[in-house]
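*Asks:* what's the 3D shape of this:
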Amino acid sequence: MQKTLTTNATHTELKAMAIATIDEQTNRIVELSREIQRNPEVGFREHGTAQRLVEQLEHMGLDYRTGLARTGVKARMRGRSDRFTVAILGELDSVITPDHPLADPDTGAAHACGHHIEIAAMIGAALGLQAVMEHLDGDVVLFGVPAEELIDVDWRLSLRDAGELEFVCGKPELIRLGEFDDIDLGMITHPGTSGQESLFEMDHSWLGAILKKVRFHGLTAHAGENPHEGINALKALTLAMTAIDSQQETYRDEDSIRVSQLVVNSGDMVSTIPGTTDLEVMIRGRSVEAMQDASAKIDRSMHAGAIAVGARVEIDTVVGCFPFAQDEPLVEVVDANARTLFGDSEIDSHAGAHGASTDSGDLQMLMPMVLPIVRSGCDGLIHSKDYQIDDHVLTAVNNAKLLASSVIDLLCDGAANAASVIDRSGPKLTRDEYLTIRRSMETKKTFG
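*Replies:* A predicted model of the protein is given here:
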């Protein structure tokens, strides 16, 4: 039986109480992680996952709101004062990996990115924090957020065109809706890839991502009888791809520009000059300015391919997410707690740059954000058919302890640490400023 805390309990006593509570709830946390892992759902369609989160919140006696950006779920735990609010986030969605052993046979969805441990860790941290909230000088928001992965884009664009959403990823859409206006700091965790020496990595950065849907319009003709009367949309696409490759030396190394391409439609049949072809292009970069520069160069390349053969090209540009460079003052808080919990040798404090992307970068433009990665308990390469979470204690339960301990440090003693982190993290964008930048980069252009 746990002891009762005094009114002036120290942060060490509060953490001990929270961690003891999490330990008592280990089986519940692990089972939630496994249940979500067995029932994957892709972004903006995570209705079952959202319901599982709702059941946990109801069991904790918390009020909540649902249906945020289609499937998001948000609850608030109140402290003894509301000076600041810290959000613990968990991503609801999966990726599509049809050959994964736990893939949904109908949709191909699979938790080959490990988001299920985020939801379990969030609930685990909440269970620990619920035992000490009356001693904290701030609130904690639990936020199940949809659609972190930039997939299923055609369907999401159909939702945009129907007016059901504006942005194709979950956190940007929730920002637009004002759902982060009442939050001051954010925390989220993520599993990593196996084969790493340390248990956790900190202070890494992620690239931003832009997606272009490109369609070339030519003129069909018989490929043998009268090809000279056609306009070959496939040739336009091929020339455009060559122009894209020719841009590579114009990118600065420090901007980490990565351009990937996929021919979605190359024509209807080999005996006909293709009249319509489709290309998808993804641009990743380490700064908004670098992404904007690369986007303009890709548009020029598309235009060049069309001009060369007399075709027309339509380019629909959507922003997936912005670059993510974590806020060092908040990293310091989480890093210190990780070292206390797991030992110095288990923490890689300066993990460096990642080549992947996350829409937590959008949120970091508005508030201090941190994203520790747990490396142990994972097996296989992330996003592959072999990726599995083998140890839900090392991943979900350990993360719950780290998140809860870090929140306590931020919100105890008058929330002095939260105030310091916000001040030292420097100026952030307002929601309107953020939306202006994002909307300026989402364009529809036609050339030819």
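*Asks:* Could you use CA atoms for every contact and neighbour count after this?
*Replies:* Noted.
*Asks:* Return the distance of residue 233 relative to residue 50.
*Replies:* Counting by Cα to Cα, to the nearest Å, the gap from residue 233 to residue 50 is 44 Å.
*Asks:* Next, the second sequence, to be compared with the first:
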Amino acid sequence: MTTVRELTSTSPSFWQDLQALLAWDSVSDDAVFNTVNGILKEVRTRGDAAVVEYTNRFDRMQVSSISELEIPLARLQQALQNLPTEQRAALEQAAQRISAYAEHQKLESWGYTEADGTFLGQQVTCLDRVGLYVPGGKAAYPSSVLMNAIPAKVAGVPELIMVVPTPAGEVNELVLAAAAIAKVDRVFAIGGAQAVAALAYGTETVPAVDKIVGPGNIYVATAKRMVYGTVGIDMIAGPSEILVVCDGKTNPDWIAMDLFSQAEHDEDAQAILVCPDAAFLEQVKVSINKLVATMPRKEIINTSLEGRGALILVQDMQEAVEVANYIAPEHLELSVDNAREVAKHIRHAGAIFMGRYTAEALGDYCAGPNHVLPTSRTARFSSPLGVYDFQKRSSLIDCSAAGAASLGKIASVLARGEGLIAHACSAEYRI
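*Replies:* Down below sits the predicted model:
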């Protein structure tokens, strides 16, 4: 029997209870912080030698140089060619859809000329080199390879360096095949904080990158947080989340399985259903208990639902939207009538899945939009990974003589007001 927490919006303590339910502390404890800090310092000062030592220790490898850990591009192609036909077709179709969606995201340079001939604008360029972290071993996330690599390539990034741990030499063929499809440029069989350090600082063999993207465990997340500033990062991701808003008219089995789809990620994942129909919530409870026994990962699903899941009864759909905006979920399913209209009132969500037929799982793999999304309520201020994360913007200013004269007078007054006389003189010389 799975017991999921039940909340009612009319309860005096509802918002306080909801806040407590959503709370997630992603801050590393001192032990993790100190371990990662030591690894970063060692890799920064000793380069390849430190990476090899940590790889041998943590991934149960026996190599003497990093060159042994670089996976040749021919090996990626071999993995692709040896895939079962159905798997290869699915990967290629997903890649095509992700790429087509990403093409719409490209930022373009722009500019305009003022009446006096002064030109102002913005120049958009891509990053030079990006690092992609991919979990390895028994974990197989070829979809993450596609979702992180393809937008970078669409942005025009010329060099993409992938790192993927291969504990005890265990290589995942799907991950290598996805790297081939996504046209990754170099792959190293390294992982953990040492891989993040190698990408951030560079070693004799691993080139330093401008940005590191991709998911990892607490050590990887902590390392990414600590190297931020030396390099860019995509985000610090928390556990997976789904919020389903349903009006009570969808098959309750579908809704239960949608909740399972995120709960099965790990014990800390969060699955929440919001509905104004109390009878429907009861039906979903029945479906949960009926279907969970059929799930291979039922223990994880149970732990997730009982620890961080919730069934929330609201007064109406307007209040459901209010609750959804407060939660600011990673994935939001609007399993309601007129879902596109309802979506217009959603201000905070990583990805919005509209209508009764749009399962969140489609977004994880092949719909097209990216599955790298803000978690832990960070959708209030951040967005899905996209092409724009691999592009930079430079401001363009080209003053005509007339423009320099008129702007120089304004700049002079403001600079002298701030006591920055050289600033003022620099502008005044051109008047």
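*Asks:* where does the TM-score land?
*Replies:* The pair, once superposed, lands on a TM-score of 0.21 when counted by TM-score structural alignment, normalised by the length of structure 2; 163 aligned residues with a Cα RMSD of 7.8 Å.
*Asks:* So between residue 233 and residue 50 of structure 1, which is more surrounded?
*Replies:* The neighbour count for residue 233 of structure 1 versus residue 50, taken as other Cα atoms under 10 Å, is higher for residue 233 (30 against 22).
*Asks:* Quick check: the more buried one vs residue 335 of structure 1, distance?
*Replies:* In terms of Cα to Cα, residue 233 of structure 1 sits 53 Å off from residue 335 of structure 1.
*Asks:* Now for the residue lying closest to residue 270 of structure 2 once chain neighbours are set aside, how many residues are close by?
*Replies:* Counting by Cα to Cα, 6 or more residues apart in numbering, residue 241 is the residue found nearest to residue 270 of structure 2 once chain neighbours are left out, at 4.7 Å. Residue 241 of structure 2 has 27 neighbours, counted by other Cα under 10 Å.
*Asks:* isn't residue 241 of structure 2 right up against residue 271?
*Replies:* Yes. Contact status for residue 241 of structure 2 versus residue 271: in contact at 5.8 Å, counting by Cα atoms under 8 Å.
*Asks:* Can you check which residues contact both of these two?
*Replies:* Jointly contacting residue 241 of structure 2 and residue 271 under the rule Cα atoms under 8 Å, 6 or more residues apart in numbering are 262-263.
*Asks:* Longest helix in structure 2, please.
*Replies:* Across structure 2, the longest stretch assigned as helix under DSSP state H is helix 85-103.
*Asks:* and that one, what does it pack onto?
*Replies:* With contacts taken as 3 or more Cα pairs under 8 Å, 6 or more residues apart in numbering; DSSP states H and E, helix 85-103 of structure 2 sits against helix 142-155, helix 173-181.
*Asks:* Out of these, which gets nearest to residue 74 of structure 2?
*Replies:* helix 173-181 (8.9 Å; Cα to Cα).
*Asks:* Which parts of the stretch 251-400 of structure 1 are helices?
*Replies:* Counting by DSSP state H, counting those that start in this stretch, the stretch 251-400 of structure 1 has helices at residues 288-309, 328-342, 360-364, 392, 398-411.
*Asks:* how many other residues sit next to residue 289 of structure 2?
*Replies:* Counted with other Cα under 10 Å, the neighbours of residue 289 of structure 2 add up to 15.
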